Structures are given as C-alpha cells and as structure tokens.
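Colleague: no FASTA, just this:
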C-alpha cells in the first residue's frame, strides 16, 4: 500500500473508522485557478468525499476546498467535482472492484509531491458496527499496553 510520501495537507480519519482499506492508489487532481493555493494553506476537507467512475474517468465528489482569501472573481466553487488523473488500467481495475457489494472508493490523504497536489484514494469495504467497536477496543488496548511499557 503506497503511503502519502509528500507534505501531508489533509487526512480522512473518518475513512479508516468507517471502512477497511483494501488497496490504496496515488492519483493526481485537476485543479482550477486558486485551488492549489487553498490546498497549500490546508483549507481542504476530505470527510464526506468519495470517488465515482464515469465514462472511463475517475471523479472526486464532495471534497471541500475553501476559496482563496486573497482571490478575486476567479475563485472556484468549493464543492465542485474534480477529475482524478489515473492510468486507464487503474481506472478499469477500480471500476470492477467497486462494483462488488459493499466496496467503495474514498479519498484518504491529500499531500504535495514535487509541487503537485496528489490524492491517496483507497478501495474500501464498509465496516459493520460491531467491527467498528472491535477496532476501537483493539486501539484502546494497544494504547494501554504502550503506556505500561513506557512507564517501565
């Protein structure tokens, strides 16, 4: 699973709580005008974002990029649909995997890599409520173990 190697701007913590991430893929984003400046200022929210495949192209929905403060009439719509840059074979693979029951594609991280904004998208399977409780319990137990080991 590739990690977001650049300067991490935003993370979708809700995604790891609500979904089990099966696979992660790095994708470029088509941005307009002052969107990159807003992203560099960490004015982006991934919480309700998702990815859909339409006509052989991947699009990012419900990701909020705030308008740039020093912008003018050329500012963008904060919730507009943005195209993702992926290879055709990656798009086809995501499309076939996402058609399985319970599978979806969610944005995990936004980061800067060589001056470009990249999105780490994950192929995810929805968790049931008991799975969420189990993962929270496991995380709490790990935290307690680390605390005990630290005090030794």
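Modeller: Yes, it's here. What you see is a predicted model; the values in this text were computed from it and never measured.

Colleague: from here on, contacts and neighbour counts on C-alpha atoms
Modeller: Noted.

Colleague: contacts only, for the most centrally placed residue in the chain.
Modeller: Residue closest to the mean C-alpha point of the chain, counted by CA atoms, centre = their mean, is residue 107 at 1.9 Å. Contacts for residue 107 (CA atoms under 8 Å, 6 or more residues apart in numbering) come out as 12, 15, 46, 49, 50, 51, 119, 120, 121, 122.

Colleague: for comparison:
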C-alpha cells in the first residue's frame, strides 16, 4: 500500500471560533486503537463537546465522539473515551502555565490525517461573552454588505 501524503480533514469544530477567542494553536498526535482509526478513515467524528485536560504532566482529549466502527467486534472502542495527546514536554508545560495563570481553556479545533497519522489541532482559548458574539456577527454582516455593494458598483448596476 502506498504511503499517504498531505492533509485529509476529518472533523472541524466550527462553533469554537464563534464561542472563543483563539490565542494560540498547537498540533498534537493522538493515541488511538485500531477501530478508532478505521472509524476516522470513514470520516466520522465530532469535536463539539471536546476539551483538553492536563493532568500529571500529560494532555488528555475528553468528550470527543468517535463512533464505534460498524464492522468492529468485541474489540470495538468506547465512543467518548479519554484519548492521550502526544505533545512535547515544553509544549505541555507552556499550555499548563498559561491555563493556570491566565485562566484559558484548551479546546480541539480540527481532527485530520497528516501523512497517514491522526492529528488534532488544539487551541488555547478564552470564552467570549454574549455581547462579543453579537458584535462579531454584526461586524461580519457589515463586511459582507460592503463587499456586495462594492461588487454591484463595479458591475455598474447602481
């Protein structure tokens, strides 16, 4: 079998960028079982409720849903089990220090295969307040309206 190359996106947490201010991102490997990898290759996963916990110098991915593999037998995995993240020691220490001092949280942004290996992009994030979310939506709509108006004027419709 030929070795895979490139990046194949499996799942993305679109809601994260709406609910949080992203301050820094990291790429981490995942410790997975065989049926989890097969389920991911089928393109099934959900990062919506996921978060990262740091305990005893290790990083753990929690509440990420990878459904059971349909052709799996008794060797199948739990859908929402704890999964260990593979990060360098200095990355774990940096994340832990910023979580402790600045009150940030660590959330998964996307899950993908990179050169045949499962990776997760995690982010240090600060939660947005409700008024911040409304402001971001209004700003996005204003930019879209300005872009549409400029397009109409360039086409000579007005």
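Modeller: Nice, I can see it. Everything numeric here is computed off the predicted structure, so don't read it as measured data.

Colleague: so which strand or helix has residue 143 of the first structure?
Modeller: helix 129-151 (DSSP states H and E).

Colleague: now residue 8 of the second structure
Modeller: With DSSP H and E as criterion, residue 8 of the second structure is part of strand 7-12.

Colleague: for residue 106 of the first structure, same thing?
Modeller: Using DSSP H and E, residue 106 of the first structure falls in strand 103-113.

Colleague: just residue 84 of the first structure next, same as before
Modeller: Residue 84 of the first structure belongs to strand 82-85, assigned by DSSP H and E.

Colleague: show me what that strand is packed against.
Modeller: strand 19-29, strand 57-61 (3 or more CA pairs under 8 Å, 6 or more residues apart in numbering; DSSP states H and E).

Colleague: winner for burial among those?
Modeller: strand 57-61 (a mean of 20; mean count of other CA atoms under 10 Å).

Colleague: residue in the first structure matching residue 118 of the second structure?
Modeller: Under the alignment (TM-score structural alignment), residue 118 of the second structure pairs with residue 117 in the first structure.

Colleague: okay, now that match: neighbour count?
Modeller: When neighbours are defined as other CA atoms under 10 Å, residue 117 of the first structure has 22 of them.

Colleague: list the contacts for it?
Modeller: The neighbourhood of residue 117 of the first structure, defined by CA under 8 Å, 6+ apart, consists of 28, 29, 36, 39, 110, 111.

Colleague: distance of it from residue 96 of the first structure?
Modeller: 26 Å (CA to CA, to the nearest Å).

Colleague: now do residue 46 of the first structure
Modeller: 24 Å.

Colleague: what's the angle from the one helix or strand residue 92 of the second structure maps to to strand 20-30?
Modeller: For residue 92 of the second structure, the element it lies in under DSSP H and E is helix 89-102. Taking axes from the mean of the first three to the mean of the last three CA atoms, to 10 degrees, one finds that helix 89-102 of the second structure is oriented at 150 degrees with respect to strand 20-30.

Colleague: contact partners of helix 89-102 of the second structure?
Modeller: Residues contacting helix 89-102 of the second structure (CA under 8 Å, 6+ apart): 54, 57, 58, 59, 104, 105, 106, 124.

Colleague: sec struct for residue 119 of the first structure, please.
Modeller: The three-state assignment at residue 119 of the first structure reads strand, by DSSP: H, G, I helix; E, B strand; the rest coil.

Colleague: identify the residues contacting it.
Modeller: Residue 119 of the first structure sits next to 26, 27, 28, 29, 107, 108, 109, 110, 111 when contact means CA under 8 Å, 6+ apart.

Colleague: not counting its neighbours along the chain, what's nearest it?
Modeller: Sequence neighbours aside, residue 110 is the residue nearest to residue 119 of the first structure in space, at 4.5 Å (criterion: CA to CA, 6 or more residues apart in numbering).

Colleague: and for the one you found, the neighbour number?
Modeller: Here the count is done by other CA under 10 Å, and residue 110 of the first structure has 28 residues near it.

Colleague: same check, this time on the one 4 residues further on
Modeller: Neighbourhood size, residue 114 of the first structure [other CA under 10 Å]: 9.

Colleague: roughly how far is the helix holding residue 143 of the first structure from the heart of the chain?
Modeller: From the chain centre to the centre of helix 129-151 of the first structure is a distance of 24 Å (CA atoms, centre = their mean, to the nearest Å).
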